[in-house]
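Participant: sharing a model prediction with you, sequence too.
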Amino acid sequence: MMLLFKPSLTLGRRIKPRPCQSFSESLLMDSIEAAETLTRKWISPDLSSSSSCSLSSIFSTDNRVEGRRFVEVINSLQYAIQGVVLVNPESPKLTRAHNLVTIAMKQLEKEFYRILKSNRRNLDPESVSVRSSPSFNARNKVSIYSQVPKSEEADVMTDLKMIADCMISSGYENECIKIYKKIRGSIMVEALSNLGFENLSFGKIQKLDWDSMEKNIKKWLEATKVLITNLFEGERILSDHVFSPSVSVAESCFTEITLDSALTLFIFPVSVARCKKTVEKIFLTLDIYQTISQLMPQIEEIFSYDSTTAVRLQAADSLNNLGEEINSMVAEFEASITKESSKTPIRGGSVHQLTRYVMNFIVFLADYHECLAGVLTESTLPLPEDYFGNNDEDNNEGETGSSSTVTTRIAWLILVLLCKIDTKSRMYNDMALSYLFLANNLHYVISKVRTSNMRVVLGDEWVTNHEGKVTQYLEKYEKIAWGEVITSLFDSNEEMLEEHVAKERLMRFNEGFEEAFQKQSEWVVPDSKLRDDLKDSVTEKLTTVTTTFYEKYHVENWEEVKFAPEDLDNYLSDLFLGTGRSCIIVPSLKQSDSGRSLKDSESGR
């Protein structure tokens, strides 16, 4: 069966334009008229001219509202053009519209340049960093601004963003980026120059004397903190804000402006690490390591783009090289303690210069204990099990592996020192002086630990344990130095001795006391509290035995009496000062003047 259709009435007739076409062109005409009005007002009254001559800055402080209105009108014009192109790409109105866009883009180029150039103070990277509070999105690697601060700087940043958005969407991306990179790049170069950091090759760094090296390191330390926390961060904030619609454009601008400077910044520490330095220079090396380590989270955040991976890697490489150098210098320091070869005993058993040097070094080292936690490797030899006292496990409870490494490494350095001091104590012919030497040096070590960050590192248990060892050394000193003097009068037998036997004992006491005092007159205890405590201990023991003996035998009228118990403290007053003075003997004391002191006797002469 054949179906017959009614012929269409529209065949052969002219097709009428769709309503949407008329609407698009109507919208375009409205946009053209709005754009022409603002163009005549702000750019050039003569739109037929191929060149434009701005009558005034559209984005000056007074005209900012008009400037933003101008950008909005051009954006609307672009939208209208796209609508007409879709329905009637041959429309004659498009030529007129494109000419307007060209004029507008040339003007926006000038405005973009002028804003960047004339607002160097407001757009200084340091100012941008301090005033803005961005948070970096780790996934998208783009700054997210929850709130733009109300300030001239914020207005300028908003203007730049509006212009950049308009130019990029209009196909003028290259022109916009070129201007931005040129102006911002020159600002970065100027900022680096003002910081005074000099880019030196490894060869030049190797040839520097230490004073020059130290100056360059200090300049680097100052420059790095400013560059990372202010300049680079501020530049990242600004580029991410201005080019927020396009991550690739923001990345391109930021990378070109900062990459070379950032790489130069972190190549310097590697060069420093490779230079030969004495052990004392470890602290500036630690300063560099600590600075990079503390700034590393910001470095990774600021230079999170793929195109800035080299900066992150260079910073990490700097840390690795510096860490190796620090470990090498600590090992060298330990070796220098072991190799110390002085053969002359310290006069009077005082604190050895090696003890002072090593402990002052370790005190400074302990100030970097948090930094060292990520650097130091453990000593190859274990510490004695009781080195930290009986509660070794409790003392280290809660410590992480890295902090425990710092504790054991510093404890090991002190142990190496104490072993060396023990060896040097054998240079003394007198065992009592040898123990006094050990006590002086260990007490000095403990005092340094107690009054510095080493107490945090080693713990109170270490201090208590070693204070006990000082007490043991002093007890051995007293026993050897004064034992015979004390026992010469000591009598465990309750029976009375014959008078001539008692007098012989008293004479032995006198001779022993004078000999012991004379021998020890040049001995030294530098610490005043330790010196007083030791004198009090010796005096107490001597006073106890002499008082007991004198009372038992009523020796007041004996010619053999030289030292009254109550005067022993005065006799021993110069002990451990290293004066070398002989014992001043007071004539036999009678009962009438037995209560007089040595000072009273001397003043009456």
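Facilitator: Yep, it's here.
Participant: CA atoms for contacts and neighbours, from now on please.
Facilitator: Fine.
Participant: give me the contacts around stretch 323-333.
Facilitator: Residues from elsewhere that reach stretch 323-333, judged by C-alpha atoms under 8 Å, 6 or more residues apart in numbering: 273-274, 278-279, 282, 285-286, 289, 375-377.
Participant: show me which of these is closest to residue 35.
Facilitator: Proximity of the contacts of stretch 323-333 to residue 35 (C-alpha to C-alpha) peaks at residue 289, which lies at 57.9 Å.
Participant: that closest one: what secondary structure?
Facilitator: Counting by DSSP: H, G, I helix; E, B strand; the rest coil, the backbone at residue 289 sits in helix.
Participant: then residue 493?
Facilitator: Following three-state DSSP, residue 493 is assigned to coil.
Participant: tell me, how many residues neighbour it?
Facilitator: Residue 493 has 7 neighbours, counted by other C-alpha atoms under 10 Å.
Participant: buried ones only from the contacts of stretch 323-333, please, as a ChimeraX command.
Facilitator: Selecting only the buried entries of these in ChimeraX, with 16 or more other C-alpha atoms under 10 Å as the criterion:
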select :273,279,282,285,286,289,375,376,377
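Participant: okay, and which of the contacts of stretch 323-333 map to helices?
Facilitator: The helices, defined by DSSP state H, take in 273-274, 282, 285-286, 289 from these.
Participant: need these in a markdown table with distance to residue 499, can you?
Facilitator: Shown next, in a markdown table, are the ones in helices among the contacts of stretch 323-333 (distance: C-alpha to C-alpha, whole Å):
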| residue | distance to residue 499 |
| --- | --- |
| 273 | 80 |
| 274 | 81 |
| 282 | 71 |
| 285 | 75 |
| 286 | 73 |
| 289 | 78 |
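Participant: take the one below as the second:
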Amino acid sequence: MAEDGEEKLLATVQHIVQTLGRTDTMTEDILKVFSNYDGRLSLDKLYATRAAAAAAAVGGPGERSVPASPPMPPPPVAPSAAAGMPPVTSLERTVRTLDRQISQFVAMDRLIWADSADADAFLEAVDDLIGTVQELDAAGTNRGLLDRADELLSRCMARLEDEFRALIERPDDAAPQVPGGFGSDESEEEDYDADDGFGDEPIPIAKPVSDFDVVIDALPPGSVSDVHQIARRMVDAGFGRECAEAYATARRGFIDESVARLGIRSRTTEEVHSLPWEELEFDIARWIPAFKMVFRILIPSERRLCDRVFDGLAPYGDLAFVAAVRTQGLQLISFGDAVAAASRAPERLFRVIDMYEAVRDLLPDLDPVFSDPYSAALRAEVSAVCSTLGSSIKGIFMELENLIRRDPARVAVPGGGIHPITRYVMNYLRAACGSRQTLEEVMEGDLGAVGAAAIAVDPDRPTSSLAVHIAWIMDVLHKNLETKSKIYRDPPLASIFLMNNGKYIIHKVNDSELGILLGDEWMKQMMSRVRRWSMEYQRGAWAKVMSVLQTGGSGVGSITAKAMLQKMQMFNSYLEEICAVQSDWVIADEQLRADVKSAIVDSVMPAYRGLIGSLRSSPEAARDLFIKYTPEDVQARIQHLFEGVAK
């Protein structure tokens, strides 16, 4: 009875198949559905039943059937005997068998690679399926079977992709230990900064890393071997690009988190341009070590991992690598571009130089990392931001010139002291020369070669582009100071002002590499100017005094005693006037102050002593002579000049 029930069931299935199976593919699919539904409806039984039905129908209506004995069930024959169906080949049986095997793996609700035996069996089935598809494709005789195999291969590749991504993303294997860097123990290696603008929760910020000779092993060797086996099957099956994208998708999360731990946040160009300088400077201070970390450690480590996962599978490893790192790489590069294109206020020079040097110094190390055609564009972007930052440095120097020109001549510096613009420019240039090598590179305009070979600095080269540029800035400053000196109504005080600023410039040039850049000839010209201003001061401030004393020498005999006494009174008046007016004048440099006083003493005192001697030698004058200031008194008053208001 059980056998009769099974025969009836098989007959019913065959009827359904004949009714609904309009094509070979539909027939195969229907048979497969029934075989999965009930164990009694195996594919072998169903095919055997169909074959028997087809054999019974072979006789046709023109033949007479004479049963000599009770009918025997037809022997199981191959489905090739079925009317209207192609012969069942070994490839068809292989596809059916692989379908059963692979479907079991694809339907698993756990990772196949959680069991090494399952993983090996699955890979073996995948290899067989790939070979079968290739064989069917080469034969080109059974398109329906090829479509079915391709559909099975697609499902197989989708599951492989899921396994591939899961193996890469496992948290326990994707947390590398880098001193002070990625994957560090938060309790020991990280600081929390709640004011980084990333949200309400504090972001763990990694401490800076100074040793860049580090490689991140993001996956253990066993996992690398597993994902490599998967990658090889996907490439062999023609799914190389899908595999590369799966790798990039799996790795981007790690890269994004790593960059976030470095305290970097994405900013648009508009945001960068609108930020207050203090805030932007803080961002730059974080960007520089982050840029070094990403391009010296993180990206090279990704290259190493890609090369291992896709070993022998070029160019898919190159595609996976650039797809994984491009977004964060471009984010860092775009920040550099935005800073370079922002305001070129002179105070930004030193941070821009730091950025430029950070990019320039790593360019040579990027050549082996970005050696393939797919990542060459990213290497070019890094080189381009280096050039852009260099151009920004040039622009900042030009803006310094404009700042000096625009500095208004409105308020005179009390006492003819050093003007703030002089202090600012000289200290600025002196500090800038701390990066003289970089500035030489930038000013020479050889930005395309930076990183390959630094430009040698010639100590006796005052004609370099940087030297010429600084000499031009000094000339602009000199003209600005001369304009400012005209504010002073008293010409001698204007000379004091120019003297003070000129001497300060000489001091700053001598005390730095500015002296090398400007050269000896420039220095001689500047010292000559200071001497000229000193002489102009003496002639202007002491002209009346010297005019009085000039007649007190050898020509005294022709001057009456009364006239000599009047000249003494005039000298006393002029001396008191000079000391009163110049009591708050200042010469800042001690040596210059001493030299000017000495020059005054040398010119005034001999003539004054001569006048006193002549008066004392004249009996008529000696009777009424009253010496208010002895030579020692006059010299003492001169020595108290130029000390400033405080003195």
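Facilitator: On my side now, so go ahead. The shown structure was predicted, so the numbers you read here are calculated from the model rather than taken from an experiment.
Participant: and the TM-score between these chains?
Facilitator: Comparison of the two superposed chains (TM-score structural alignment, normalised by the length of structure 1) gives a TM-score of 0.62, and 465 aligned residues with a C-alpha RMSD of 5.0 Å.
Participant: quick check, nearest of the ones in helices among the contacts of stretch 323-333 of structure 1 to residue 309 of structure 1?
Facilitator: Distance to residue 309 of structure 1 across these (C-alpha to C-alpha) is lowest for residue 289, with 19.9 Å.
Participant: quick one: the counterpart of the closest one in structure 2 from residue 381 of structure 2, how far?
Facilitator: Here residue 289 of structure 1 is matched to residue 356 in structure 2, going by TM-score structural alignment. For residue 356 of structure 2, the distance to residue 381 of structure 2 (C-alpha to C-alpha, to the nearest Å) stands at 14 Å.
Participant: got it, and residue 603 of structure 2?
Facilitator: Distance of residue 603 of structure 2 to residue 381 of structure 2, computed by C-alpha to C-alpha: 69 Å.
Participant: over to residue 640 of structure 2?
Facilitator: Distance from residue 640 of structure 2 to residue 381 of structure 2, by C-alpha to C-alpha: 64 Å.
Participant: show me what contacts the closest residue to residue 300 of structure 1 other than its chain neighbours?
Facilitator: In this structure, residue 300 of structure 1 finds its nearest non-sequential neighbour in residue 312, 6.1 Å apart by C-alpha to C-alpha, 6 or more residues apart in numbering. By C-alpha under 8 Å, 6+ apart, the contact set of residue 312 of structure 1 is 299-300, 303.
Participant: if we go to 10 Å?
Facilitator: With contacts defined as C-alpha atoms under 10 Å, 6 or more residues apart in numbering, residue 312 of structure 1 is in contact with 262-263, 266, 296, 299-306, 318.
Participant: measure the match of residue 289 of structure 1 to residue 469 of structure 2 for me?
Facilitator: For residue 356 of structure 2 relative to residue 469 of structure 2 (C-alpha to C-alpha), the value is 19 Å.
Participant: now do the residue nearest to the spatial centre of structure 1 against residue 230 of structure 1, distance only.
Facilitator: Closest residue to the average C-alpha location of structure 1: residue 290 at 4.3 Å, with C-alpha atoms, centre = their mean. To residue 230 of structure 1, residue 290 of structure 1 is 18 Å away according to C-alpha to C-alpha.
Participant: what stretch of structure 2 does stretch 429-446 of structure 1 fall on?
Facilitator: Going by TM-score structural alignment: stretch 429-446 of structure 1 matches residues 489-506.
Participant: report the buried residues of that stretch.
Facilitator: Buried residues in stretch 489-506 of structure 2 (16+ other C-alpha under 10 Å): 491-506.
Participant: can you check stretch 520-538 of structure 1 too?
Facilitator: Going by neighbour count (16+ other C-alpha under 10 Å), the buried part of stretch 520-538 of structure 1 is 520-526, 531, 534-535, 538.
Participant: quick one: what's aligned to residue 416 of structure 2 in structure 1?
Facilitator: Using TM-score structural alignment to pair residues, one finds that residue 416 of structure 2 aligns to residue 349 in structure 1.
Participant: with residue 293 of structure 2 instead?
Facilitator: Match for residue 293 of structure 2 (TM-score structural alignment): residue 226.
Participant: does the residue nearest to its match when sequence neighbours are not counted lie in a helix or a strand, and which?
Facilitator: Leaving aside its sequence neighbours, residue 226 of structure 1 sits nearest to residue 126 (C-alpha to C-alpha, 6+ apart; 7.9 Å). Residue 126 of structure 1 belongs to helix 125-131 when assigned by DSSP states H and E.
Participant: what does that helix contact?
Facilitator: 120-123, 132, 148-151, 153-154, 157, 184, 187-188, 191, 226-238.
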